[in-house]
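Asker: Predicted model follows, preceded by the sequence.
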Amino acid sequence: MNSLRYKLSTLAQTFWFIPAVLVVFSIVLAQFLIWLELRFGVPSQLSFIYQGGESGARSLLSSITTASIGVAGTMFSITIAALSSVVSTMGPRLLHSFLQDRGIKLTLGIFVATFAFALFSLRSISAGEEGESVFVPHYNVTVVMIYATLYIAAVVYYIGHMAGSISMTRVVNLLADDLSDALQKGTEEAEQQRQFTMPPEGYFLAAQPLHADRGGYVQYVDYQGLAKAAEHHEAAIELLVRPGTHVTRGDLLARCVPERFDIDEYLIIGNTRSDKQDMEFSVRQLLEVAVRALSPGTNDPFTAMDVVDRFAEVLSQLQDRSLPQGVIERDHTIRVLHDVTTYEGLVDEMFVQIRQNAKGTVAVYMRMLEALSKVVDTTTRPDRCEVLKRHADLIMSDAGELVTTSSDLRALEQRYQRFIELMEQNVRD
């Protein structure tokens, strides 16, 4: 059931879903208004309804039909040109954020819905030739004026919205919000879990292997459905992959004891990564912005520092809260063990490549040390402090080799000492 819900959710988030719904609604509305007028006519007391004749209605609907599709085509051609330039700077994977923008999808929906409504209304006009009775869809002509008004409003909104959407700061903020939401969801899940007694080491060594029958990225895992199936088969399963993992045909997916069962319906493998359960997906997108900003062709350390600030903000919100343990039980029996994102893995994903690509950029080193100081000031867990200290040590090691100016080295040393003081104070408290 969760897999079906995931597929329906994915379908609803496709770029064409909202436009398709609005087009279908507009066609149905056009046909309904035509039927309504043919059946009951237009009451005389409805003075706001269009009162013109056949030629006026035909001209109006023809103009709106032609203009709506023409303007829509021109605007989206310009949009594609603008996005191609932006994507070359921020990375092609960020196109996903634009395609998921509900404002853009709604605007496109209004554009094509106006065209569809006007076109289907136009085809119903009859001039009374060849013995046919004259028919003018007065309701439709009135409603198409409302569509045209919405169309103009959508054009104005779209121009302003797109101008803001291609802003680097807005993109970084949106990706940071996605990452914050993913971490919040993960910590809420962890809070609902109790402490488990893990199976003894080697418990799954004699288990039955389960291999992938196709390659791609693991997009979704129905953990609860998998646990329920394991309970039904009186089995326990160790899942060796997680959402975001790339597998090839024949790769080992899981190990099951005492006997294996089919798990294909509980795993969805596709051609691209998905942000539904992949906590590191938003990290990767933000990281790509920073790495591209630090490339020699771009050389924009300010954007990289902006990304570092967002990483620090997200980690500071995490504080001492736990991440999911990767254990699911039913009736006090462990049924599923699965791989999860750890704090160390998350911090490594955030900072390693930025440090490697900074290549002696002092401003970025300083901002990373300041960010680590902010994060270490929010946690009292020794294991997490050690993870953060390891990254601070790596930054100082790189700086010692790549930074030659003594004043810059002193500034970095001061920030490093500040980090150490905060860490020791929090661990001691």
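Answerer: Received it, and whenever you're ready, just let me know what you need.
Asker: CA atoms for contacts and neighbours, from now on please.
Answerer: Noted.
Asker: now residue 295, nearest residue through space, not along the chain?
Answerer: residue 357 (7.3 Å; C-alpha to C-alpha, 6 or more residues apart in numbering).
Asker: So what touches the helix or strand containing the one you found?
Answerer: Assessed by DSSP states H and E, residue 357 sits inside helix 343-358. Residues outside helix 343-358 that contact it (C-alpha atoms under 8 Å, 6 or more residues apart in numbering): 280, 283-284, 287, 290-291, 294-295, 304, 308, 311, 323, 364-365, 384, 387-388, 391, 395.
Asker: so how far is it from its chain's centroid?
Answerer: In terms of C-alpha atoms, centre = their mean, to the nearest Å, the centre of helix 343-358 is set 21 Å apart from its chain centre.
Asker: Which neighbouring elements make contact with the helix or strand following it?
Answerer: Downstream of helix 343-358, the first helix or strand assigned by DSSP H and E is helix 362-376. Of the remaining helices and strands, those touching helix 362-376 by 3 or more C-alpha pairs under 8 Å, 6 or more residues apart in numbering; DSSP states H and E are helix 301-318, helix 343-358, helix 382-402, helix 406-428.
Asker: and with 7 Å instead?
Answerer: helix 301-318, helix 382-402, helix 406-428 (3 or more C-alpha pairs under 7 Å, 6 or more residues apart in numbering; DSSP states H and E).
Asker: Are we agreed that residue 250 is in a helix?
Answerer: No. Assignment of residue 250 by DSSP: H, G, I helix; E, B strand; the rest coil gives coil, placing it outside any helix.
Asker: let's bring in a second one:
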Amino acid sequence: MGFLITLKYAIGEVFKIRALATIPGVIAISIWLFSMLLLYLDRTLQPHLPDFLQAGWFWVAKDTAESVLSVISGAAITTLGLVYSLVLIVFTLAAGNIGPRLLQRFTGDRVNQITAGLLGATFLVSLTVLHQTSETNVPVLSVNFSFLLAVLSVLQLIYFVQSVSRSVMIDEEVAEISRRLEDKLSQIVKSVEKQADKTSKSLKEKDCIPLKSVENGYLTMVEQETLYSLACEHDLEVKLLKKIGTFVLKDQQFITVTADRKLDDETRESIHEQIINCVYLTKSRSSVDDIEYAINVLIEIALRALSPGVNDTFTAISCIDRLTGALNSSVQCGLTEQSIVDDDGCVRVLIPGYTADSLIDAVFHPLRRSSSDNLLMLVTLANALSRLSEIAHPKLGDLLRVHGQLVYDSYASSNPLPEDLAHLKTRLDFVDIKQ
């Protein structure tokens, strides 16, 4: 299982490095190699082709085949250039209007990749078939395959234009990011709930292995199942000292392994190597397992929208609504730090994660500080806190009331009109406002 996870992650990293080159390239080369098979079949089976392929729509003369293939190959490579130009324009608009950190998501967009790959394949196939067409050899199957690729390319281009037009809509991007964030938080909540009924106890520490980072980088992903299996096998407790998304320095300790017995040097070295292989450090952050990164992207969009240069409060309001929706499951259960316990109640893996308290603080503090004189935003924040208070775990009630009081105090400090302050107070009916 660990090997498969490692292989999947490694392949994903390769494709992510050059997302607009690797995947389109693989698609184009694969279809082009398939056309080689068709050319071979044309040469070997031409005398035995059925009658319907030797007349009507499927049969083409040499001059017609050359003309059609020339038009298809020329149009495909021209359109491919247009597609990449449109993608670059979208990148520019997204970086300026939404946020530069969204570019990573755009480069990984499957519609962009498939469109580029299909157009590249159409060009290569048409050019190759044209090269093999002669007076004595008109590859009927291959010519018709090139025509089919041209039809598919037109349909894909139409879909691509529709996809590109949606990708610059801020509300669509905010909704997609928040959906992924909600899915990830829901997975963590389910994992924590599975462990909630188990009583846990820590091992008596008789030996400790401090693990240090071998390079600088962001802690991006942890193979929890592999770590758990390893801890059970050697009767260990593995504790991460840093949460996902933290930047770790080379030679900085970020994992502690505890054993209830003295370990020999060979075992220590083996455990060290296996655990290091379960943890991934990358040069840049991504939203694969990094909850804080996804939250920060949405907050960045909101703060950019609130800046004087943009002044788009309603985009910021959309971000708040989506963020509170994403926090729904974690606030309901009162999410705590994640620990994986075995059947005997021994803690095997400790992962410092995102508690409900820290998630609420991460969302509401920066947005409140940037909206101290914006009544529309503060009312939205108050409504968001009110919604969360209705479904929140009882232990989060005091924290939500503290945030409600801070929202009121922030607006009061901007010397507002008494009527506006009273209006905000009505939205904070779950808070005993201290004036």
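Answerer: That came in fine, so what should we check first? These figures come from a predicted structure and were not determined experimentally.
Asker: In structure 2, which residues correspond to the helix holding residue 357 of structure 1?
Answerer: Under TM-score structural alignment, the match for helix 343-358 of structure 1 in structure 2 covers residues 356-371.
Asker: And the strands in structure 2?
Answerer: Listed in chain order, the strands of structure 2 (DSSP state E) span 207-212, 217-222, 236-240, 247-248, 253-259, 279-282, 338-341, 347-351.
Asker: quick one: what's aligned to residue 55 of structure 1 in structure 2?
Answerer: The pairwise alignment with structure 2 assigns residue 55 of structure 1 to residue 63, based on TM-score structural alignment.
Asker: Mean distance of the longest helix along structure 2 to its aligned residues in structure 1, please.
Answerer: In structure 2, taking DSSP state H as the definition, the longest helix is helix 62-97. Following the fit onto structure 1, the mean deviation recorded for helix 62-97 of structure 2 is 1.7 Å by mean C-alpha distance after the TM-score superposition for structure 1.
Asker: Please point out which parts of that helix sit buried.
Answerer: Using 16 or more other C-alpha atoms under 10 Å as the test for burial, helix 62-97 of structure 2 gives 62, 65-66, 68-70, 72-73, 76-77, 79-80, 83, 86-87, 90-91, 94, 97.
Asker: List the contacts of stretch 99-107 of structure 2.
Answerer: When contacts are defined by C-alpha atoms under 7 Å, 6 or more residues apart in numbering, stretch 99-107 of structure 2 is touched by residues 19, 20, 91, 94, 95, 297, 301.
Asker: do the same with stretch 232-248 of structure 2
Answerer: 203, 213, 216-221, 231, 254-259, 285, 290, 347-353.
Asker: Relative to residue 127 of structure 1, how far out is residue 231 of structure 1?
Answerer: 71 Å (C-alpha to C-alpha, to the nearest Å).
Asker: Could you check which of the two is surrounded by more residues?
Answerer: Remark: of residue 231 of structure 1 and residue 127, residue 231 carries more neighbours, 19 against 16, as counted by other C-alpha atoms under 10 Å.
Asker: I'd like to know how far the more buried one sits from residue 210 of structure 1.
Answerer: Note on residue 231 of structure 1: its distance to residue 210 of structure 1, by C-alpha to C-alpha, is 17 Å.
Asker: ok, now residue 338 of structure 1?
Answerer: Note on residue 338 of structure 1: its distance to residue 210 of structure 1, by C-alpha to C-alpha, is 14 Å.
Asker: In terms of packing, which of these two has more residues around it?
Answerer: Between residue 338 of structure 1 and residue 210, counting by other C-alpha under 10 Å, residue 210 is the more crowded of the two (22 against 16).
Asker: can you tell me which residues contact the more buried one?
Answerer: Shown in contact with residue 210 of structure 1 (C-alpha under 7 Å, 6+ apart): 252, 253, 254, 255.
Asker: Could you do residue 152 of structure 1 as well?
Answerer: Residues in contact with residue 152 of structure 1 (C-alpha under 7 Å, 6+ apart): none are found.
Asker: per the alignment, it corresponds to what in structure 2?
Answerer: Match for residue 152 of structure 1 (TM-score structural alignment): residue 154.
Asker: Residue 366 of structure 2 and residue 63 of structure 2, how far apart?
Answerer: As for residue 366 of structure 2, its distance to residue 63 of structure 2 is 68 Å (criterion: C-alpha to C-alpha).
Asker: meant to ask about residue 156 of structure 2, not that
Answerer: When distance is defined by C-alpha to C-alpha, residue 156 of structure 2 is 28 Å away from residue 63 of structure 2.
Asker: count of residues packed around residue 277 of structure 2?
Answerer: 16.
Asker: and if you look at the one 4 residues further on?
Answerer: Other residues near residue 281 of structure 2 come to 22 when the count uses other C-alpha under 10 Å.
Asker: Let me know whether it touches residue 219 as I believe.
Answerer: Yes. Using C-alpha atoms under 7 Å, residue 281 of structure 2 makes contact with residue 219 at a distance of 4.7 Å.
Asker: Just give the closest residue to the spatially most central residue of structure 1, not the sequence neighbours.
Answerer: Geometric centre of structure 1, nearest residue: residue 275, 5.4 Å, by C-alpha atoms, centre = their mean. What sits nearest to residue 275 of structure 1 in space, not counting adjacent residues and going by C-alpha to C-alpha, 6+ apart, is residue 281, at 5.7 Å.
Asker: Map the one you found across to structure 2 for me.
Answerer: Matched across to structure 2, residue 281 of structure 1 falls on residue 293, judged by TM-score structural alignment.
Asker: okay but that match is in contact with residue 287, surely?
Answerer: Yes. Between residue 293 of structure 2 and residue 287 there is a contact at 5.8 Å, judged by C-alpha under 7 Å.
Asker: corresponding residues in structure 1 for stretch 87-101 of structure 2?
Answerer: Mapping stretch 87-101 of structure 2 onto structure 1 (TM-score structural alignment) gives residues 79-93.
Asker: Now do the residue nearest to the centre of structure 1 against residue 414 of structure 1, distance only.
Answerer: Going from residue 275 of structure 1 to residue 414 of structure 1 by C-alpha to C-alpha gives 39 Å.
Asker: quick one, what contacts residue 377 of structure 1?
Answerer: The contact partners of residue 377 of structure 1, taken as C-alpha under 7 Å, 6+ apart, are 422, 423, 426.
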